[in-house]
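**Student:** Sequence and predicted structure, then a few things I'm wondering about:
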Amino acid sequence: MQAIRVKEELEKDILKIPGVVGIGLSHSSPQVLNIYVERLTPELEKKVPPVLGGLKTRVIESGRFVALQRTSKLRPFPMGVSIGHIDITAGTVGIVAVRNGEEFLLSNAHVFVPDPSSESVERTDVVQPGPYDGGTPEDKVGDVVEWVRITPDGENLVDAALARPLSKDLYVKEILDVGIPVGMAEVAVNEVLIKSGRTTGVTSGKVLDVNASITVDYGTFTAVLKDLIITEKMAEGGDSGSPVVDSNLNFVGLVFAGSERLTAICKAKNITEAFGIEAYILPAPVLFGGALMMLLAGSALLTSTYQKTPL
């Protein structure tokens, strides 16, 4: 408690020092004052006394702290932010998937492929952020390598695609403001789910249906998709591909379509089986900012509708 009081008493003056961007406390014994600086220089280091309020100081070069914008170019980028094929607008990167030890980026087919009903693409470039958000060929982060073709006259279970990243250094496995999934699960009616996406960030919605078949308007064609999760509305355009988790941080699916009142989600089980992949998971939750628990506080039930469009 004494260390916390020292920090609170000093932080206003410390943060006024040019080049200092933060102050914190270590968890070591004895505790140390961590002084975060944008760039560590001998001149700046001299401005920070070795002892303040009876606590030793440690100067850490952190860089400049900036708010994470889901539509910005981020390196490395987390899951749940803007991404897209070079010839589309923008969608959301879902999760990191693993197959035979190789990592892939997972999103919707209509995010990673200009025409998800096609069997081939001329260009395979996937950029972060998506082109609508300023992404250019210089922002390429991977190549689309596989997608489940959506057939207008057939039965479809998923709108999903895989991209092979250019490097593991380009991304992190955390879902922005949520964490890394700890497993995979199926859901039940009335359960509250959470998604993290490019446009609307972290939102929640109650499950209304776990075995829906809907007609989806893809602009140039329509298709029926089956065995879907339907929730209250929790997504907008650009949220396609958003990862969805339950309250225990289990990956349950990808947002892919929505209407004025509802959101449609492809089930994780159907996606992983289609590609023979696994979701990258951790043995325990990693939560950021308490966003998950706050969203579970409440959710309003909405009435149903029928026609849906990809987000």
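**Tutor:** Everything's here; your move. Residues are numbered from 1 along each chain as shown.
**Student:** switch to C-alpha atoms for all contacts and neighbour counts from now on
**Tutor:** Will do.
**Student:** so how far is P310 from the residue nearest the centre of the chain?
**Tutor:** Against the mean C-alpha coordinate of the chain, by Cα atoms, centre = their mean, the closest residue is G80 at 1.8 Å. Distance, G80 to P310, by Cα to Cα, to the nearest Å: 17 Å.
**Student:** next up, a second structure to put side by side with the first:
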Amino acid sequence: MTYEKAVEIQLEICDRFFFNRKNREVFAGDFEDEPEPSDLVYDIFGEVFAVNVINSLEGAYVIELMSQNDDLYITPIIEFFGLNKTDIVSTKSEKFELQVRKRPLEIGCSIGPLVENWGGTLGCFVKDIDDGNNYILSNHHVLFSDAGNKDNFIVQPSTSNGGKKEDAIGLFVRSIRPDPSGVNNFDAALAGPISIEMQKNIPSVGSPIMGVKSPTIGMKVYKVGIKTGKTFGVIRSINSGLKVEDDNGVILDYQDQIVISGTKEDFSTPDFFSQAGDSGSVVLEYGTNMLVGLHFCGNGTLYSCSNKIDPLFSKLRVSL
């Protein structure tokens, strides 16, 4: 389909079925008759939480239906709208939700400075080797504010997601700030100490981070971030040199970085790994939940970049 045709169908779907809140009266005789085609379609959309127009691998535009069902029955929709089988696809995914207050704190939730209108992702919980306290790990560019250490309260959720002072979980503690005049290895920061309850199990996984591991080329990985949720990818490089442009247009040089190609859960079909807002999320080996990296940038399409976690932990003097 052309983009214009796909958008036309998407709007009709939303208007007639997806956003339709009608309550149809049910009569006893209804159960003796075959359901109307429109009723079948209406029932199917009860399982759908997103209707998208996406670009397929073949270059055409298709309608994507997102649900938690890995085998969504879409034949009645194809027939009702007179579509080809290739015009519509279903994708299994977790439901979207607002970045709400999370208590206990959990990996992958929204965080940011109280005095700034930005935020990112809580990567994981770490323990300071020197004082033994618990802290959260994220990026410098997520947690830092010109307010400095003393008054830089970190809130969950971030102010951009409605966070207020009563949502403070700790203070900005220290970071490894990228240097525009040098070559960098890290973009990382700590906040805390954390005295409230922490949920250390990874959302949608149900088990904690199991340890720290060095990345390898070809390793299958995933992350949980506030923008794109749980996504998957394959490590394509583990010693990359990068030039990264920050929000002010300053070019920062990085060395010894992990580059990840985003994929769907099959680890072969290309897809996004991260988008803006996912900064600070941790990268974990698929199947083992071993921690390998801290995500800090991407190009908005298939490729994302992460700091190596082992040398980062050494630099920050923290452990799991």
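**Tutor:** Thanks, I have the structure now. Here the structure is a predicted model, which is why all the values come from computation and not from measurement.
**Student:** Next, the TM-score between them, please.
**Tutor:** Between these two chains, after superposing, the TM-score reads 0.63 (TM-score structural alignment, normalised by the length of structure 1); 209 aligned residues with a Cα RMSD of 1.9 Å.
**Student:** one step back: which residue in structure 2 aligns with the residue nearest to the centre of structure 1?
**Tutor:** Residue pairing (TM-score structural alignment): G80 of structure 1 is matched to G108 of structure 2.
**Student:** ok, V182 of structure 1 touching N250?
**Tutor:** Yes. Counting by Cα atoms under 8 Å, V182 of structure 1 does reach N250; the two are 5.6 Å apart.
**Student:** Have a look at the two and say which one is more surrounded.
**Tutor:** N250 (22 against 19; other Cα atoms under 10 Å).
**Student:** The more buried one matches what in structure 2?
**Tutor:** Aligned counterpart of N250 of structure 1 in structure 2: M290 (TM-score structural alignment).
**Student:** what sits against that match?
**Tutor:** Going by Cα atoms under 8 Å, 6 or more residues apart in numbering, M290 of structure 2 touches I209, M210, G211, V212, K213, L284.
**Student:** what do you get for S38 of structure 2?
**Tutor:** S38 of structure 2 neighbours (Cα under 8 Å, 6+ apart): F80.
**Student:** Does it lie in a helix or a strand, and which?
**Tutor:** Using DSSP states H and E, the element containing S38 of structure 2 is helix 37-44.
**Student:** Residue range in structure 1 corresponding to that helix, please.
**Tutor:** Going by TM-score structural alignment: helix 37-44 of structure 2 matches no residues.
**Student:** List the buried residues of the helix or strand following that helix.
**Tutor:** Using DSSP H and E, the next helix or strand after helix 37-44 of structure 2 towards the C-terminus is strand 48-55. Going by neighbour count (16 or more other Cα atoms under 10 Å), the buried part of strand 48-55 of structure 2 is V48, A50, V51, N52, V53, I54.
**Student:** okay, those residues in a markdown table with distance to Q257 of structure 2 next?
**Tutor:** Listed next are the buried residues of strand 48-55 of structure 2 as a markdown table, based on distance: Cα to Cα, whole Å:
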| residue | distance to Q257 of structure 2 |
| --- | --- |
| V48 | 38 |
| A50 | 34 |
| V51 | 36 |
| N52 | 33 |
| V53 | 33 |
| I54 | 30 |
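**Student:** Tell me the buried residues in the longest strand anywhere in structure 1?
**Tutor:** Identified as the longest strand of structure 1 according to DSSP state E is strand 201-217. Of all the residues in strand 201-217 of structure 1, those buried under the rule 16+ other Cα under 10 Å are 201-210, 213-214, 216-217.
**Student:** for stretch 71-90 of structure 1, same thing?
**Tutor:** 71-74, 77-90.
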